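> model this:
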Amino acid sequence: MKNKRRYIGHCALCGKESNLTFEHIPPRKAFNWTPTKTVSGDTLINSVANERNPWNLDGLQYSNRQQGQGFYSLCSKCNSLTGTLYGDEYIKVARGFHDLIKSTNITVNGYIQVKSESFRPLPFIKQVLSMFCSVNRSMANDSRIKYIREFVLDKDATCLPKNKYRINMYLCKPGLQRYAPLSVQLLSGGNHKPIINCISEIATYPMGFILCFNPTEEISYDYPDITSFSDYKYEDECSVEMQLPYFECNIMFPADFRSKEEIQACIAENRTWNEAHTD
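Presented below is the predicted three-dimensional model:
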């Protein structure tokens, strides 16, 4: 029998050093059971610099994940805990959105009115937050991530502080997926004053999420804020009605949902500017 490779490291949730297990992101039964090719952000940025379209991954170096997308990020105890306490609720919602997308004539960047079946909001959002901990596993000791880790590990903890965190949700088209650890955007605010926007993103079929750190009213998204799901108790059930956009990912930058045509036009405009200002 061949020896299985061991991945020793600190668990993205409890922080203990152990033999890490593979955490599917999203859960395997939420349409994450097929082999995937993972390309690093550095590789993608270099390919775009070489005038390759950012959605064209042909010939790029990648990691082959036969079991689906995810990371060796959790110890066996935490992997079992999240799967038992939170995973089923996420899978239930994902399957409902899958059925809705397949039965609705929705176009990319269009919106759909959603009325969910009864589900438990707190386990659902804790599964989402657990996934963000794995995506941001290299920053596990950062105070912003540490608070989320503790929130996830306590089944009965409620009321994520909304002055520190905001979670927005959208529907995501099959195809390219995006896993962005904490990233900093510089956006233009009033009087051309820059606004710092700290976000992390998980974009996988059929749902995508943006986690904002220290959110400000100056920056808002045209898709639902689901942070209030954390206000429910673990056993509480409800149904929600909201309008969700249907996005596709064509580039590696978080919260960027431009079409291929928009990206190509931007590349051409930047190239023309560079040529005009190069000696």
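
> C-alpha from now on. contacts and neighbour counts both.
Will do.

> For residue 4, grab the count of nearby residues.
By other Cα atoms under 10 Å, the residues close to residue 4 number 6.

> That one - that's part of a strand, no?
No. Applying DSSP: H, G, I helix; E, B strand; the rest coil, one finds residue 4 to be coil, outside a strand.

> Show me the strands in the chain, by range?
Along the chain, the stretches classed as strands by DSSP state E are 8-10, 17-19, 21-24, 36-38, 63-65, 70-74, 111-115, 165-172, 178-188, 194-204, 207-213, 241-247.

> One more, so I can put them side by side:
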Amino acid sequence: MGKFSQRLQKKVMTRGKTHGYCTICREYGKLTREHVVPQGCGNIEDKVIVRVTEYLDAPDKPKGNRSQGGIHFRTVCAKCNSLLGSKYDRELINFSNDIAKHLNHLTFGHVFNKITYRPYRTLKLAKAVVGHLLAANSVEETNSDKPLSNRYSMLSEFVLNEAAPLPEGFDIYYWLYPYKPIKMLRSIGSMNIINPSFRVAGDILKYYPIAFLVSYNSKPAPEYGLTKLNLPSTQKINDTAGVEVSYMRALRSDFPERPEDYEVLLMNDEVCTVAV
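So this is what the prediction gives:
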């Protein structure tokens, strides 16, 4: 118990050595700051970053590592940083800002559509989401040349190869997230202990106004109402596909990292963080 308590008291480190192994391509070199999520998605304010476990215990008084000018991780090389910024991030920014504008219409009493359906370059959108999740890693990973696991290796190749489709077995889901905390949850699983099955499993990125789940060989429980991102198998990088967003309801802000009755949560505390 003592060692566990000591580990929780350690600050989350987002900046390690200036040189190391990139968490996306795994090549050794100078590391750069990667904003998770892009600054264009509103990630520009000073934040305090803590572990999910700490935040769930004391959401009003987190004591963590202060990050100025938004949340950023010094975990990726300049080449991968540039790839995300120049090739993919603009689609994620456009998608996020469109949803935010629509939510603002509701706040100020303007005409409000309960559901929108618009075309986006969803392959670029998917690569941006995956790339930022790969960047939101422990700085300890930059100190070792250990190769990525098979799952993350496939996701890395998906980001690095502009023409690559989402690998077989992976799906990306999204849902409305009208809350301020930015949450990065890697390798997380919520399981029902009465009927043993994963309710939600994969990697999650949440920020105002949207949340994403990158799942592998699993589907979220249907009652959550998550929407699967439209990624046609023949889609090219600049092709568009229709994306539906429902504004009818929002899941609780701590879904799925706070287990409900008869649920258990499986996660790696080192790579599940919250910025507030």
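
> Of the strands of the first structure, which is nearest residue 227 of the first structure?
In terms of Cα to Cα, the element of these nearest to residue 227 of the first structure is strand 165-172, at 5.2 Å.

> average offset between that closest one and the second structure?
Taken against the second structure, strand 165-172 of the first structure registers an average deviation of 1.3 Å after superposition, with mean Cα distance after the TM-score superposition for the first structure.

> so that strand corresponds to what in the second structure?
Using TM-score structural alignment, strand 165-172 of the first structure lines up with residues 170-177 of the second structure.

> Pipe the strands of the first structure into TSV and attach mean neighbour count and distance to residue 128 of the first structure per row.
Output for the strands of the first structure, formatted as TSV (neighbours: other Cα atoms under 10 Å; distance: least, Cα to Cα, whole Å):
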stretch	mean neighbour count	distance to residue 128 of the first structure
strand 8-10	16	20
strand 17-19	15	23
strand 21-24	21	12
strand 36-38	17	20
strand 63-65	13	21
strand 70-74	23	13
strand 111-115	14	19
strand 165-172	22	9
strand 178-188	17	13
strand 194-204	20	9
strand 207-213	22	8
strand 241-247	17	17
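
> Export these as a markdown table, with columns for distance to residue 273 of the first structure.
Output for the strands of the first structure, formatted as a markdown table (distance: least, Cα to Cα, whole Å):
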| stretch | distance to residue 273 of the first structure |
| --- | --- |
| strand 8-10 | 46 |
| strand 17-19 | 50 |
| strand 21-24 | 43 |
| strand 36-38 | 33 |
| strand 63-65 | 36 |
| strand 70-74 | 39 |
| strand 111-115 | 35 |
| strand 165-172 | 33 |
| strand 178-188 | 20 |
| strand 194-204 | 23 |
| strand 207-213 | 32 |
| strand 241-247 | 29 |
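
> among those, which is nearest residue 88 of the first structure?
Minimum separation from residue 88 of the first structure across the strands of the first structure (Cα to Cα) falls at strand 21-24, 13.1 Å.

> average offset between that closest one and the second structure?
Per the superposition on the second structure, strand 21-24 of the first structure and its aligned residues are separated by 1.0 Å on average (mean Cα distance after the TM-score superposition for the first structure).

> so that strand corresponds to what in the second structure?
Using TM-score structural alignment, strand 21-24 of the first structure corresponds to residues 32-35 of the second structure.
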